[in-house]
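[1] Fold the following.
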Amino acid sequence: MTTHNAIFVLFCGGEITLTNEDYAPSSLQSEGYIHACTATQVEVVYQRFYANLDSVKVAVIDPRRVNAKLVFEAPSEPMDAHTGFPHIYGKLNLDAVVDIVDYQLFTHQEITPDILDVLAHYRFDRLPVEGTLYKSTWRADNELGDSTPVGTAMMGMYCSALKSVSCFHRLTHDEVWHFYQGDAFNLYLLYPDGTSQTIVMGTDFSKGQQIQCRIPAGVWQAGELAPGGQYALFGCTMAPGFTGDCFEAADHDALKQSYPEMAAVCNRLAINNHETKMPAGFAS
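    Model (predicted):
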């Protein structure tokens, strides 16, 4: 059996990162291969081996980029699965790992080759606090008096299968959003006067979609794919540029009280673990 959709390896802590060397767990020595699974098998593997462990993560792997022999075959122990499990007969080269996601955020959806191609090309990081897939693409050398760059640019990816969204936050400077490719997505704006607005970013101009919009400083903002979408590529530009100090995440309970008509969106796009600030020194 062969597949071009993503396969997955579950692990704990920092056993796999996007920057370390090839992955060679103990099973490679003891059994001759690395245990992997498909999207429909992740839950079975988690419940069998990881349910009582902390900091469980899921490595997203593009099987087309795996250098070692990849075979789908029966597991070494009986498992409740309808098909064979992917076994990697050799070290896992880390350029085949295109994302790492916390198990609690894993959606158990198939990740298709077109999404894997984007992930492999851009090698996104995960934005602290929000968890959005992003990549910094420009930071001006010139700085203002407080060491803030005069401008910055980044690109990001919303992806339903990888639960990449923007959670509610506000910035101290204006931000310009750009639509690049993929499916339409919604930007939710909550203004200081208590009003709200939804802007649909995309290229269907007959439906009023936009390819660029400005979000004023101090406006609460969040974003996600429009229903039915799989992924979207976007960019954000700021002048003055982005630093961690200009970011403040919302307390979503307080936000719901101020914007009751947006309560469902606030619940869906709440900040993970109620964090409100970027880590010290981030993007500084």
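
[2] C-alpha only now, for contacts and for neighbours.
    Fine.

[3] I'd guessed residue 178 sits against residue 215; true?
    No: judged on CA atoms under 8 Å, residue 178 makes no contact with residue 215 at a distance of 11.3 Å.

[4] Now do the shared contacts for these two.
    Here residue 178 and residue 215 have no joint contacts, going by CA atoms under 8 Å, 6 or more residues apart in numbering.

[5] The closest residue to residue 251 other than its chain neighbours: how many residues sit nearby?
    Using CA to CA, 6 or more residues apart in numbering and skipping residues adjacent in sequence, the residue nearest residue 251 is residue 274, 6.8 Å away. Burial of residue 274 is recorded as 13 neighbouring residues (other CA atoms under 10 Å).

[6] What distance do you get for residue 274 to residue 102?
    16 Å (CA to CA, to the nearest Å).

[7] Check the spacing between the nearest residue to residue 35 once chain neighbours are set aside and residue 42 real quick.
    Closest residue to residue 35 apart from its sequence neighbours, by CA to CA, 6+ apart: residue 87 at 5.2 Å. Relative to residue 42, residue 87 is positioned 14 Å away (CA to CA).

[8] Equivalent analysis for residue 61, please.
    Distance from residue 61 to residue 42, by CA to CA: 13 Å.

[9] what sits in contact with each of these two?
    residue 8.

[10] more crowded one of the two?
    Neighbour count, other CA under 10 Å: between residue 61 and residue 42, residue 61 has more, with 27 against 21.

[11] Could you also give me the structure for this second sequence? I'd like to compare it with the first:
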Amino acid sequence: MRRFIIASLICSIVASGVSASAQPAPQNSDAAAQIPAAAQALINRYKMHPVPVEGGWFSQLQRTTETIAGSALPARYDGVTHPLSTAILFVETRRDFSALHSLKTAEIWHFYAGDPVHLLLLHPNGQGESITLDKDHPAYVVPEGVWQGSAPAGPSGWSYVGTTMAPGFIPEDFQLGERNALSERYPAFRKQISALTRVKDKVQ
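    From the prediction side, this is the model:
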């Protein structure tokens, strides 16, 4: 049930990307008050909205109306139809970081402005690594099935990036990482995992 609710929340935001862009982003909330001014300017300019569960702020840059039948996709997609591709603009701050999660599709990151982005990647084979996105290293492909989380790494406290996926994102492809489970599997990265998760494992 929890995963269904999460998926529904993400779906409602993503599916309304075009119509929602006509509405101004929140400016008077406590969250907005803690966002650096330069990041808030980007959020306002691109009419961004909070990303449910994961964190950060986004606006839908592209979501194709053309789709790929689930039967034509690899088995990991469970026969579910997907858009050909999706692309978003994304702002994250120290507070509104991207929590650890995994996706069924490789995600291409593009760096635009602000602090360098620290990406923690935890691979299915038990290995982990840290990647930095900045003006000298402006793009990186996170493979499918890899746990990924990110946050700004610099004095400004915000980063502005974009991501693209093909086939495109749907909520069913998203899995949120759980702090205790990931820490047990990747003990060498326990401190970073704690910093890039907001909640411990759900109570059974």
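
[12] Need the three-state assignment for residue 86 of structure 1.
    For residue 86 of structure 1, the secondary-structure state derived from DSSP: H, G, I helix; E, B strand; the rest coil is strand.

[13] Assess the claim that it and residue 73 are in contact.
    Yes: using CA under 8 Å, residue 86 of structure 1 is in contact with residue 73, at 6.6 Å.

[14] between the two, which one's more packed in?
    residue 86 (25 against 12).

[15] quick one: contacts for the residue nearest in space to the middle of structure 2?
    What sits nearest the mean C-alpha location of structure 2, by CA atoms, centre = their mean, is residue 98, with 5.3 Å. Contact analysis of residue 98 of structure 2 by CA under 8 Å, 6+ apart lists 54, 55, 56, 92, 149, 150, 151, 196.

[16] Could you identify the residue of structure 1 that aligns with the last one?
    So that's residue 196 of structure 2. In structure 1, the residue matched to residue 196 of structure 2 (TM-score structural alignment) is residue 269.

[17] Against residue 212 of structure 1, how distant is that match?
    Distance from residue 269 of structure 1 to residue 212 of structure 1, counting by CA to CA: 22 Å.

[18] Specify which residue of the two has the higher count of neighbours.
    Between residue 269 of structure 1 and residue 212, counted using other CA under 10 Å, the more crowded position is residue 269 (18 against 15).

[19] Would you agree residue 43 of structure 1 falls within a helix?
    Yes: the assignment for residue 43 of structure 1 is a helix, going by three-state DSSP.

[20] Nearest spatial neighbour of it, chain-adjacent residues omitted?
    Ranked by CA to CA, 6+ apart and with sequence neighbours excluded, the top spatial neighbour of residue 43 of structure 1 is residue 108, at 7.7 Å.

[21] neighbours around that neighbour, how many?
    Neighbour tally, residue 108 of structure 1, other CA under 10 Å: 15.

[22] for it, helix, strand, or coil?
    Of the three states, residue 108 of structure 1 takes coil according to three-state DSSP.

[23] And it, how close does it get to residue 45 of structure 1?
    As defined by CA to CA, residue 108 of structure 1 lies at a distance of 12 Å from residue 45 of structure 1.

[24] Check residue 237 of structure 1 too.
    Distance from residue 237 of structure 1 to residue 45 of structure 1, counting by CA to CA: 41 Å.

[25] On the C-terminal side of the lengthiest helix in structure 1, identify the next helix or strand.
    Taking DSSP state H as the criterion, structure 1 has its longest helix at helix 113-122. Downstream of helix 113-122 of structure 1, the first helix or strand assigned by DSSP states H and E is strand 125-126.

[26] report the longest helix in structure 2, please.
    helix 2-15.

[27] next SSE after that one?
    Later in the chain than helix 2-15 of structure 2, the nearest helix or strand by DSSP H and E is helix 17-20.

[28] now that next one, how far from the chain's geometric center?
    Offset of helix 17-20 of structure 2 from its chain centre (CA atoms, centre = their mean, to the nearest Å): 18 Å.
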